[in-house]
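**Q** got a sequence here, can you build the structure:
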Amino acid sequence: MATPSAAPFIPPNIMLLTAPQLLGIMFNWGLWGILTVQVYLYYLCFEDSWRIRTLVWSLYILECIQTALSSADIIHWFAFGWGRAEVLTEAYVNPIDLPIMAGLIAMIVQLYFTWRIWILSGSAPLAVFIGLISIAQAVAGLVAGIMALQIGDLTQLTVLIAPKLWLAGAALADTLIAVSMTILLYRARKRSLLPKTNYILKRIIALTIETNSLSASIAILTLILFVRFPEYTLFICPPYALGKLYSNTLLVIFNNRMAMPFDRSQAQASIGLKGMNTNNVHTSDHSSRIQDDGIKITVLRQTDNGRGDLESQHDSHEMNKRISLDVRRS
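**A** I've put the predicted structure just below:
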């Protein structure tokens, strides 16, 4: 009679080795679904210049590749390696879809915001400084991924300096972007005299602070877990959401131009603030789909009627109501 084989050894801290990977992949898939909806809405509502559309679709393709690689990770750890605890710490393709691809995606989004900062401020040194930090964190992520592939053990990566530089650089770049954009947009808001323009700027400021602060917090949390708990894989969970957060941040900024279905004229404010002059005449662009990657905010037409006050927007409001009624009837 055959002797039954011994049961495989299961370490008492098994949850600290399995839960981070599992939860990280779940967050990754969830954010990929949100990103897919964001890209679809962008495709339906906007027709920006080819540069902006190339940026959006390139990021989405990279995110799809990263999601496929992360799915290969989870299959390797929990399907191919079922019952073998040593497989849970194997790197497999994790160094490719986390530090390498996440660093690349972060650099693309951060450089886009750096370009916006340069347009808004006209300060080349500030934009170059933030851009160099962004490129440095991407290079550190690439080096960290290559070294992690060579080591092959996720619990032995804390001896490396490159992952720490990657996470610290990403957090620093996000913080600088959030602070710079907030200051620049706040100054523009202080110069504006129109409620509509102030409202748009207020929304952009809030989105900038919220999105960049969230991505910076995730990078800092990952760095803390990486340094504090080197024997576990807790640091694997947050970075799986990091790349998707960057892409969703960009799409949220773009799709923030959308308005109600029958208020298309107000939905076409562009993705920036170029040529904004709040002291004189303000006109609105009533095109159905925007085709400009410049930086401007579009507001309703307001002109001086010669009596020292601005013309009422009542006529424009009534016209919008009539257009909406005609559309419903058709």
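**Q** rest of the way, CA atoms for contacts and neighbours
**A** OK.
**Q** packing partners of the helix or strand hosting residue 203?
**A** Assigned by DSSP states H and E, residue 203 falls within helix 195-228. When contacts are defined as 3 or more Cα pairs under 8 Å, 6 or more residues apart in numbering; DSSP states H and E, helix 195-228 packs onto helix 162-191, helix 239-255.
**Q** second chain to compare with the first, below:
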Amino acid sequence: MSAPPSGPSLPKPESITASLLLGAMFNWALWGVLGCQTYLYHIYFPNDKAAFKYLIYGVFLFETAQTALNTHDTYIWFSRGFGDFLNFTKVLTSPLNTPMMGAVIALVVQLFYAHRIWTLRKSWLWFCMLLVGITLAQTGGAFYGGIRAFQAGSFVKAQTDPSNRRAVYVWLIGEAVADVLIAAAMVYLMILRRGQSHRFRSHGILARVVTITVESNCATASLAILSLIMFAGIPDTNYFTCPTIVIGKVYANTLLVSFNNRIVLRNLSQIGSPSFSSGSNIVTSSRLPLQKSTPSSAGRAFESDTITYTVHRFTETDSTTEKMDHELQETSAMKGSPSHHV
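**A** You can find the predicted model right below:
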């Protein structure tokens, strides 16, 4: 008597469980980084515009909710359903907390950069509208794919659904294309303005802003491309879920980095100026002929062969801070947001 035909072999457990576990761990780690970034923003920029505060705190609360939903799924996958291999194929709330919520954060961040580009170059309205169209398309693809995944109920059925696969392609390709266009636009704007920047510190601020923007968008674009490669190139696995779980956190952190970068810009705004402040000291320098003297107290001149350094003690007042912020505002137009008191 012949043996009954065997059914299809089950995939290796790690091909299903590893990405879910690692994605949850990285998600929590990036949420901690986001919390630190939000705290720094709260401390250093208490006088920011209300719209900026709503944006920053709203993004943090939104990502906190996403972390809670992902934690709920992880608990069911690895704790309450422990021992049931088929339990790992259930999508639970992942279609909501991964493609849908991640696409919303990507939409917010990409619209922020589109507005910045339009502010810097009014004649590029057509380019900004193109960015808006792409980011709306990727958001639509993410929502459609999430709905189809909810209807499928399992990762296996969702991956084999042609409509869902097309939606995922639109979502991830749209995010990558928008990020690459934003990075390219910022580099081109820096090249255009380089000839207009006659002061070293102005160029330093400009280069810093563009570098942060390019690095941030390259990181998010690379993550979207990696997710796409895993989704299309490694079938019958959940490997693609690891980068897609954290993609919203990466976008949120890049937004906070863009705002908190003003802390560094304030220091760069003083490079190349004739004075440098530190605490309650101002050190000024000037070229003088050869003189020799020995200082006996603070406030006296320290003279060398070619350079004289004079130290003055003073208490920094509000007017001094306002002057520093005014200089930063003049030299950081590339930043696209107003300077505020620290």
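**Q** which stretch of structure 2 lines up against the helix holding residue 203 of structure 1?
**A** Per the alignment by TM-score structural alignment, helix 195-228 of structure 1 matches residues 200-233 in structure 2.
**Q** could you give the angle of the helix or strand hosting residue 57 of structure 1 to helix 239-255?
**A** Here residue 57 of structure 1 sits within helix 50-75, counting by DSSP H and E. Angular relation of helix 50-75 of structure 1 and helix 239-255 on a 0 to 180 degree scale: 160 degrees, by axes from the mean of the first three to the mean of the last three Cα atoms, to 10 degrees.
**Q** residues making contact with the helix or strand following helix 50-75 of structure 1?
**A** Downstream of helix 50-75 of structure 1, the first helix or strand assigned by DSSP H and E is helix 94-95. If you take Cα atoms under 8 Å, 6 or more residues apart in numbering as the criterion, helix 94-95 of structure 1 is touched by 69-70, 73, 144-146, 148-149.
**Q** apart from its chain neighbours, what residue comes closest to the residue nearest the centre of structure 1?
**A** Nearest to the mean C-alpha position of structure 1, by Cα atoms, centre = their mean, lies residue 246 at 2.2 Å. Using Cα to Cα, 6 or more residues apart in numbering and skipping residues adjacent in sequence, the residue nearest residue 246 of structure 1 is residue 106, 6.0 Å away.
**Q** tell me the contacts of the one you found?
**A** Residue 106 of structure 1 makes contact with 134, 138, 170, 243, 246, according to Cα under 8 Å, 6+ apart.
**Q** just to revisit the earlier point, would you turn the contacts of helix 94-95 of structure 1 into a markdown table with distance to residue 206 of structure 1?
**A** Compiled in a markdown table, the contacts of helix 94-95 of structure 1 are given as follows (distance: Cα to Cα, whole Å):
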| residue | distance to residue 206 of structure 1 |
| --- | --- |
| 69 | 33 |
| 70 | 32 |
| 73 | 36 |
| 144 | 33 |
| 145 | 34 |
| 146 | 37 |
| 148 | 37 |
| 149 | 39 |
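**Q** quick one, which of the helices and strands packed on helix 195-228 of structure 1 is nearest to residue 118 of structure 1?
**A** helix 162-191 (10.1 Å; Cα to Cα).
**Q** how big is the offset of the closest one relative to structure 2?
**A** For helix 162-191 of structure 1, the mean deviation from structure 2 after alignment is 1.2 Å (mean Cα distance after the TM-score superposition for structure 1).
**Q** for that helix, packing partners?
**A** Checked by 3+ Cα pairs under 8 Å, 6+ apart, helix 162-191 of structure 1 has helix 101-121, helix 124-151, helix 195-228 packed alongside it.
**Q** mind doing that once more with 10 Å?
**A** Of the remaining helices and strands, those touching helix 162-191 of structure 1 by 3 or more Cα pairs under 10 Å, 6 or more residues apart in numbering; DSSP states H and E are helix 101-121, helix 124-151, helix 195-228, helix 239-255.
**Q** how far does it sit from its chain's centre?
**A** Relative to its chain's centre, helix 162-191 of structure 1 lies at 13 Å (Cα atoms, centre = their mean, to the nearest Å).
**Q** for the helix holding residue 203 of structure 1, buried residues please.
**A** Applying a neighbour-count criterion of 16 or more other Cα atoms under 10 Å, one finds 197-198, 200-202, 204-205, 207-209, 211-226 buried in helix 195-228 of structure 1.
**Q** one step back: and the helices and strands packed on helix 162-191 of structure 1: which comes nearest residue 33 of structure 1?
**A** Evaluated with Cα to Cα, those place helix 239-255 nearest to residue 33 of structure 1, the distance being 9.9 Å.
**Q** and the helices and strands packed on helix 162-191 of structure 1: which comes nearest residue 90 of structure 1?
**A** Using Cα to Cα, those put helix 124-151 closest to residue 90 of structure 1, at 9.3 Å.
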